[in-house]
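Visitor: Following is a predicted model, sequence given first.
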Amino acid sequence: MSKEIKERFALYFDIPLKLVFDLASTKVTVRDLLKWKEGDIIETNKMAGEYININIQDKPLGTGEVIVLDNRFAIRITTIYSKEDLMELNVR
């Protein structure tokens, strides 16, 4: 990236963006939901090694892999979509 472009876009570098990792989903009844308490464990449909969608500002950004790093879940970015990929996905 050229110095001129960096200077032109410098005003935008600190804008916060909402990043969402489609990590897991599960179905639960209202009855079970109302029983939840701090410390409960909810089983989901994702495990370490599975791939997930990554969205930014509610638009697709790419994909990632669920990994375990220092006994914590983390996401390894595996794909960042190009403009052409997004056109194929019909993203505007």
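Guide: Structure received. Nothing here was measured: the structure is a model prediction, and the numbers come from that model. Residues are numbered from 1 along each chain as shown.

Visitor: all contacts plus neighbour counts: C-alpha atoms, from now on.
Guide: OK.

Visitor: Skipping its backbone neighbours, what lies nearest the residue most central in space within the chain in space?
Guide: By C-alpha atoms, centre = their mean, the chain has its centre lying nearest to Phe21, at 2.0 Å. Leaving aside its sequence neighbours, Phe21 sits nearest to Ile54 (C-alpha to C-alpha, 6 or more residues apart in numbering; 4.7 Å).

Visitor: take the one below as the second:
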Amino acid sequence: MIDEPRPGSNLDAEPLANENLKFLENIEVELSVEVGRTEITIRELLRLNEGSIVELDRLAGDPLDILANGTKIARGEIVMIGERYGVRFGDIVDPVKRVESVS
């Protein structure tokens, strides 16, 4: 489910700068949300089991990275939509730069 942008958002305020974007608009990309990262040794990796906890590089409540095909396009926060998780977009990369970074 994708909510349409509110009036006054980036897409309403300025038309797409590049007509070539029209060609790309219907291409699907994988959208993912990254909670955080850390580095561990192979030994630590092999010792992980059910119930293990790994500390990440972010504080609780910090904005999460939103990625399209592995490239950061925005930051946001987790929300609940019924019984499912969703993500509310916050800081967003310019539309043209988003397409350039994932194509």
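Guide: Noted; the coordinates are in hand. Please read all numbers here as calculations on a predicted model, not as lab measurements.

Visitor: residue contacts, the residue nearest to the centre of structure 1?
Guide: Taking C-alpha atoms under 8 Å, 6 or more residues apart in numbering as the criterion, Phe21 of structure 1 is in contact with 52-55.

Visitor: follow-up on the earlier one: what does the residue nearest to Phe21 of structure 1 align to in structure 2?
Guide: In structure 2, the residue paired with Ile54 of structure 1 is Ile66, using TM-score structural alignment.

Visitor: what separates the strand or helix carrying its match from the chain centre, distance-wise?
Guide: Ile66 of structure 2 is part of strand 64-68, with elements assigned from DSSP states H and E. Centroid displacement of strand 64-68 of structure 2 relative to its chain, using C-alpha atoms, centre = their mean, to the nearest Å, is 2 Å.

Visitor: Quick check: buried residues in that strand?
Guide: Going by neighbour count (16 or more other C-alpha atoms under 10 Å), the buried part of strand 64-68 of structure 2 is 64-68.

Visitor: Out of the residues you listed, which is nearest to Glu28 of structure 2?
Guide: Nearest to Glu28 of structure 2 out of the buried residues of strand 64-68 of structure 2 is Ala68 (C-alpha to C-alpha; 9.7 Å).
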